[in-house]
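Asker: I'll drop the sequence and a predicted model, then ask my questions.
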Amino acid sequence: MNMFVYFLELFSYPQIKVSFDPVSGDHMTITCDTKLSPHRETTELQFAFYRNGHNVQGFSLSNQYGVPSAQLEDSGNYTCEVQTPTGSVRKRSNLAHIHIQEFFYTQIKVSPDQVTEGDHMTITCDTELRPHRETTELQFAFYRNGHNVQGFSLSNQYGVPSAQLEDSGNYTCEVQTPTGSVRKRSSMAHIHIQELFSYPQIKVRPDQVTEGDHMTITCDTELRPHRETTELQFAFYRNGHNVQGFSLSNQYGVPSAQLEDSGNYTCEVQTPTGSVRKRSNMAHIHIQGAAVRPVVSFFPNWTPIFPGESVTLSCNVAPTAQGNLGYSWYRDGHPIPGDQQNLVIQPTIWSDIRSYSGDYQCQAGASERSDPVTLDIKSGE
């Protein structure tokens, strides 16, 4: 006689179920659903959960795996496994793909598109919430080169009233829910602040200024294209002290330069509101003493001179003349040897008389020649 033996399932193959289509930040519950056979309902079962083949919750009596605040990285292929306490019966569910949807998208934007020094710059953290989540309150923070420049607040904008070159950098923004359960950072945006005008340079005319010259100091700068009509103001300083306050003139004039006008000069340029201000490098300007006409004197102060005697001619210059001037001597309009302030004449014999007698002049540096002084040498006969 044939006997047919029929084995009943202790419990059905489990199925993965998720409470709803999860969005980042939601509390997500994954259930491992199975059914015990009639009359075996009291059998104890144990449940385990896996994501992408990796265990995320070991065997326990709970048939649920909860994620308090689901994140995008919680997306994946989930399975669950059910077993009896002894492990004599074990079954695994089919694979279920769970996709955590983004709560919001974020992007950094800057206005105006091209920012120039002094502009009011507005950086916006532009965010788009998912449908049916538009009323969710969000908080925003801003960073430059990784450093926080505006902490979390309800404003999605960071404003710089008067942008400066140092405001250039790599900007990001961060968005979070009030509890911080969902937090996202934007991609990096490089913002370059353009110069409104170049750093000024001090220029002086003439190149070499001498006492009495009309000296003109110019504060030279260049506005960037399309900003040429911007009004600028200029100020001038000598040795750190203001010598001409801010005005529309980029020149400082000294009608008759004096030695005390020498010094270290700088100039400063600004917009009328002072929102952009730049100072030049220092330029040292040296006023040279005027090369006035020298006067020739001689010692001993008598004439004539006889052979065997000596006389010293001196080229005397004004006290204001400065530096190593260099001297030149002339007799009867012709250059003669000698580049020192003093010239010694010492005829020895009567034949030297003709070569030493005459009208002497000197010149100090670039000065005019002195008035002639006559030196008379007698033969002694």
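Answerer: Yes, it's here.
Asker: from here on, contacts and neighbour counts on C-alpha atoms
Answerer: Will do.
Asker: so who does the residue nearest to the spatial centre of the chain touch?
Answerer: Most central in the chain under CA atoms, centre = their mean is Glu166, positioned 4.4 Å from the mean C-alpha point. Counting by CA atoms under 8 Å, 6 or more residues apart in numbering, Glu166 makes contact with Ile193.
Asker: got it, and Thr210?
Answerer: 257-258, 287-290.
Asker: Which residues are in contact with the residue lying closest to it once chain neighbours are set aside?
Answerer: Excluding the flanking residues, the one nearest Thr210 by CA to CA, 6 or more residues apart in numbering is Gln288, at 4.6 Å. By CA under 8 Å, 6+ apart, the contact set of Gln288 is 208-211, 259, 321-322.
Asker: any idea how far Ser310 is from Thr348?
Answerer: Thr348 is 9 Å from Ser310, where distance means CA to CA, to the nearest Å.
Asker: before we move on, what about Gln114?
Answerer: Using CA to CA, one obtains 83 Å as the distance from Gln114 to Ser310.
Asker: quick one: which of the two has more around it?
Answerer: A count of neighbours by other CA atoms under 10 Å puts Ser310 above the other of Gln114 and Ser310, at 15 against 12.
Asker: here comes the other one, which I'd like you to weigh against the first:
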Amino acid sequence: MTLCLCLPVWLDLQFLPDPVFEGEVLTLKCQGWMHTQLSQVTFYKDGKPLSCSKNHQVCFIETATVKNSGQYSCKGQKTYTTRWLTYTSEAIRVQVQELFLPPVLSAIPSPELGEDSPLTLRCQTKPHPQKSTWQLFFSFHKNGHILQERSLHPELSVPEVKERDSGLYWCKVALEGHRVQKQSPPLEIKVQAPVSRPLLTLQPRAAGLAVGDVVEVLCKAERGSPPILYSFYLNGEILGNYSALHGEAAPLRFLLKSEQDAGNYTCEAENIISRASSRPVKLSMNGTFCPQTRL
């Protein structure tokens, strides 16, 4: 019978600082009982080994993030005479604290609005209670360009937006004295321009239109956010409509069947925020093409 006298070696895993905030260095210490020296030390996070030196009982995680939160443990070896014994610590929970919540960008009154409307962009976040007295800096961006950099004010105001102000916006937040910065998800702003008065033209413009001729009526608004819905009228009665997406003219082709096809033709352009009507154009079956001069 062989009697083995073994010292009660066990491992204790500690982390510093406590609490640990994102951006700080997270230090893990694997200590044996009575500060017993260990070899082949391995640190684990959620059961997976970390890439730390096996010859040291300390592991450093530079610039901790929330993703470094998890269950940590360590394993080490100690020799007694000619035997190697392996010990494993109990798992501890490490929660990396956020300095501030990820920002969210909102648009007031709405991300979709008409030209000349006021717009306020608001970057919302909340600092950790232990960092509530620290200053936050806000930056606003559009399509990769900086609109406002490192301001203490979480809002950016545009008195009168134009169609060119449409695009993807986001904000970034940084905490005083820290390198950590966070970006909001992008927010699409759509500024709708009202339609201009459309121009109505008839083709062919040659004289001598008669029954059996094919006529094409074209309607186009030079300005206005798509999609634009064009409607065609003869003497106030609707003939048809056409939706244009890219600013092209809307066509309406028809065959002159009788003198009832003569009269005043108009068109109307309409988008999400406005509508406008063309001046009437008179089609005569006697071969004349007569734009009206009123309006």
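Answerer: Received it, and whenever you're ready, just let me know what you need. As the structure is a computational prediction, the values presented were derived from the model and not from experiment.
Asker: re earlier: need the three-state assignment for the counterpart of the residue nearest to the centre of structure 1 in structure 2.
Answerer: Alignment note: Glu166 of structure 1 maps to Lys67 in structure 2; criterion TM-score structural alignment. Here Lys67 of structure 2 takes the helix state, with states given by DSSP: H, G, I helix; E, B strand; the rest coil.
Asker: and what of Phe234 of structure 1?
Answerer: At Phe234 of structure 1 the chain is in strand, as set by three-state DSSP.
Asker: Distance of the equivalent of it over in structure 2 relative to Ile108 of structure 2?
Answerer: Matched across to structure 2, Phe234 of structure 1 falls on Phe138, judged by TM-score structural alignment. Distance of Phe138 of structure 2 to Ile108 of structure 2, computed by CA to CA: 17 Å.
Asker: Comparing those two, which shows the higher neighbour count?
Answerer: Phe138 (26 against 13).
Asker: hang on, isn't the more buried one packed against Cys171?
Answerer: Yes. With contacts counted by CA atoms under 8 Å, Phe138 of structure 2 reaches Cys171, the gap being 6.9 Å.
Asker: Give the residues shared as contacts by these two.
Answerer: Cys123.
Asker: what sits against the spatially closest residue to Pro294 of structure 1 that is not a sequence neighbour?
Answerer: Excluding the flanking residues, the one nearest Pro294 of structure 1 by CA to CA, 6+ apart is Val317, at 4.7 Å. By CA under 8 Å, 6+ apart, Val317 of structure 1 lies in contact with 292-295, 364.
Asker: Same check for these, but in structure 2.
Answerer: Counting by both residues aligned by TM-score structural alignment, their matches' CA atoms under 8 Å, the contacts of Val317 of structure 1 that remain in contact in structure 2 are 292-295.
Asker: Could you identify the pair within these that is furthest apart?
Answerer: Largest separation among those by CA to CA: Val292 and Val295, giving 9.6 Å.
Asker: Please pull up the equivalent of Pro102 of structure 2 in structure 1.
Answerer: Aligned partner of Pro102 of structure 2 by TM-score structural alignment: Tyr199.
Asker: isn't Ser275 of structure 1 right up against Pro161?
Answerer: No. Taking contacts as CA under 8 Å, Ser275 of structure 1 lies outside contact range of Pro161: 9.1 Å.
Asker: Show me whatever sits in contact with both of the two.
Answerer: If you check Ser275 of structure 1 and Pro161 against CA under 8 Å, 6+ apart, the residues they both contact are Gly118.
Asker: measure the residue nearest to the centre of structure 1 to Gly66 of structure 1 for me?
Answerer: Separation of Glu166 of structure 1 from Gly66 of structure 1 (CA to CA): 48 Å.
Asker: same check, this time on His99 of structure 1
Answerer: 15 Å.
Asker: Looking at those two now, which is surrounded by more residues?
Answerer: Legend: neighbour count by other CA under 10 Å for His99 of structure 1 and Gly66, higher for His99 (17 against 13).
Asker: Skip ahead from the host helix or strand of Phe142 of structure 1 and say which helix or strand is next.
Answerer: Per DSSP states H and E, Phe142 of structure 1 falls inside strand 139-144. Per DSSP H and E, the first helix or strand lying C-terminal to strand 139-144 of structure 1 is strand 147-153.
Asker: Who are the packing partners of the next helix-or-strand element following that next one?
Answerer: Toward the C-terminal end, the helix or strand that comes next after strand 147-153 of structure 1 (DSSP H and E) is strand 157-160. Using 3 or more CA pairs under 8 Å, 6 or more residues apart in numbering; DSSP states H and E, the elements in contact with strand 157-160 of structure 1 are strand 121-129.
Asker: same for the strand it packs on, what does it pack against?
Answerer: In terms of contacts (3+ CA pairs under 8 Å, 6+ apart), strand 121-129 of structure 1 is packed against strand 104-111, strand 157-160.
Asker: ok, and what's touching it?
Answerer: 103-112, 115, 136, 140, 156-163, 173-174.
Asker: what do you get for stretch 146-159 of structure 2?
Answerer: 116-124, 135-141.
Asker: what do you get for stretch 225-237 of structure 2?
Answerer: Contacts with stretch 225-237 of structure 2, where a contact means CA under 8 Å, 6+ apart, come from 163, 192-195, 219, 238-247, 250, 252, 261, 263-271.
Asker: from these, which would you call buried?
Answerer: Neighbour-count burial (16 or more other CA atoms under 10 Å) applied to the contacts of stretch 225-237 of structure 2 gives 163, 192-195, 219, 241, 243-244, 247, 250, 252, 261, 263-271.
Asker: Before I go, just wanted to say thanks for your time.
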